[in-house]
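> Give me a 3D structure for the following:
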Amino acid sequence: MDMAQKQNLETDMCGKDVIEKYPKEQRYTLAILQDIQRKYKYIPREALEALAEYLETPVSRLYGMATFYKALSLTPKGEYIITVCDGTACHVAGSMVVLDELEKILGIKPGETTEDLKFSINTVNCIGCCAIAPVMMINEKYYGNLTPKMIKEILDEYRGEK
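Here you go, the predicted structure:
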């Protein structure tokens, strides 16, 4: 990568196109962080710094917000974000067995992303689909009444192997 390409990448990762759509007011901070997250699938350090400069606020304040909200991430996320419910109904129905199978197949734990940036795993306290427990989501698609055997089949669909 030559110097011009590197500079273009750094400029692109600062998210100025997203940031500058908003007025320079603190009350838009969370919305801006969410839009940056939507664009990059995480919040790059360069974007935090650019936003801090734009809003004239310390980077530490933005970092605090980005680490407080579970929906925001400072590390790259996969193309497919798998969210496993571990609420009471799902836990009793075997969500930990589902999670163990995901970990075994993908080689990652909750909060991690595969090296190819294809999959990330998260856990939540409740997805709100208790009647079809155990449940997981991949991006916006729900999968219920899961068994360990189903996990490989579902992942194969996303890998394009089916």
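
> make it CA atoms for all contacts and neighbour counts henceforth
OK.

> Next up, the contacts around Ile154.
Listed by Cα atoms under 8 Å, 6 or more residues apart in numbering, the contact set of Ile154 is empty.

> swap in Ile19?
Ile19 neighbours (Cα under 8 Å, 6+ apart): Ile32, Ile36, Leu51, Tyr54.

> roughly how far apart are it and Ile32?
6 Å (Cα to Cα, to the nearest Å).

> just checking, what packs against the helix or strand hosting Gly64?
Assigning secondary structure by DSSP states H and E places Gly64 in helix 59-68. Applying 3 or more Cα pairs under 8 Å, 6 or more residues apart in numbering; DSSP states H and E, we find helix 59-68 packed against helix 29-40, helix 45-55.

> To check against the first, give me the structure of this:
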Amino acid sequence: MTHHSLDFYTYHNWANERVFERLKEVPEEIYRSEVQSVFPNLSAVVLHIYLTDLVWIGAMADESYEDIQMETGAASTRLQTASIEEIEREYAILKERYLDFFLGREDLDSKIIRSHPQFGSVETTLSELLHHVVNHGTYHRGNITAMMRQLGYHGPSTDYIYYLYAKK
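As a prediction, this is how the structure comes out:
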């Protein structure tokens, strides 16, 4: 199935891979160095993006809030000290989980209702939720670039237009 949202998700993965490539070029101590920013260090923001992507695949699959919390809590504990290579492998597994989920869907634009214990219910579509995942990742990849600059390194260019040129 082809859908613009799935292409947008492919962009998300492309951008994350560019971040991984750049982060693997910096020493481990820099990856964990404290920075005066939104996150305490690069590893924390990378983990945050991963955990949020994990939350949203559970929400899209209509898993219970408790099950999602349990899975992300366990992943957070397990990956707290993971190397960039280890978290990159986890992202690859999560990417396949997303693709398997979406390839099994007939209509990404049909209305669904998702509930949250604090925020209540929202009527949306799977494609809108997928756009949220990509948008969230884009925001935090910007954090990573800013933090890398603070640490004396160049961040990767991950704007959507670069993806379009790269896939030509």
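
> TM-score of the superposition?
Here the TM-score for the pair of chains, by TM-score structural alignment, normalised by the length of structure 1, is 0.24; 67 aligned residues with a Cα RMSD of 4.9 Å.

> picking that back up, ok, of the contacts of Ile19 of structure 1, which come out buried?
Ile32, Ile36, Leu51, Tyr54 (16 or more other Cα atoms under 10 Å).

> thinking again about what came up before, quick one: closest of the helices and strands packed on helix 59-68 of structure 1 to Thr123 of structure 1.
helix 29-40 (18.5 Å; Cα to Cα).

> residues of that closest one that come out buried?
Quick answer for helix 29-40 of structure 1 (16+ other Cα under 10 Å): Thr29, Ile32, Leu33, Gln34, Asp35, Ile36, Gln37.

> Do a quick rundown of the strands in structure 1.
80-85, 119-124, 136-138, 141-143 (DSSP state E).

> returning to that earlier point: could you work out the most separated pair of the buried ones among the contacts of Ile19 of structure 1?
It's Ile36 and Tyr54 that sit farthest apart of the buried ones among the contacts of Ile19 of structure 1, by Cα to Cα, at 13.9 Å.

> from the buried ones among the contacts of Ile19 of structure 1, which is closest to Leu62 of structure 1?
Nearest to Leu62 of structure 1 among the buried ones among the contacts of Ile19 of structure 1, with distances taken as Cα to Cα, is Leu51, at 8.3 Å.

> need the strands of structure 1 in a markdown table with distance to Leu102 of structure 1 and mean neighbour count, can you?
Putting the strands of structure 1 into a markdown table (distance: least, Cα to Cα, whole Å; neighbours: other Cα atoms under 10 Å) gives the following:
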| stretch | distance to Leu102 of structure 1 | mean neighbour count |
| --- | --- | --- |
| strand 80-85 | 9 | 22 |
| strand 119-124 | 8 | 20 |
| strand 136-138 | 11 | 22 |
| strand 141-143 | 13 | 13 |
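
> Minimum distance to Glu46 of structure 1: which of the ones you listed has it?
Proximity to Glu46 of structure 1 (Cα to Cα) singles out strand 119-124 among these, at 22.1 Å.

> Determine the set of other helices and strands touching that closest one.
strand 80-85.

> Just want the angle from the strand it packs on to strand 119-124.
Angle, strand 80-85 of structure 1 to strand 119-124, by axes from the mean of the first three to the mean of the last three Cα atoms, to 10 degrees: 20 degrees.

> Please name every helix or strand in contact with strand 80-85 of structure 1.
helix 95-106, strand 119-124, strand 136-138.

> Output the ones you listed as TSV; include the columns distance to Glu10 of structure 1.
As requested, these are exported to TSV (distance: least, Cα to Cα, whole Å):
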stretch	distance to Glu10 of structure 1
helix 95-106	30
strand 119-124	24
strand 136-138	30
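
> Lys6 of structure 1: which of these is closest?
Across these, closest to Lys6 of structure 1 is strand 119-124 (Cα to Cα), at 26.2 Å.
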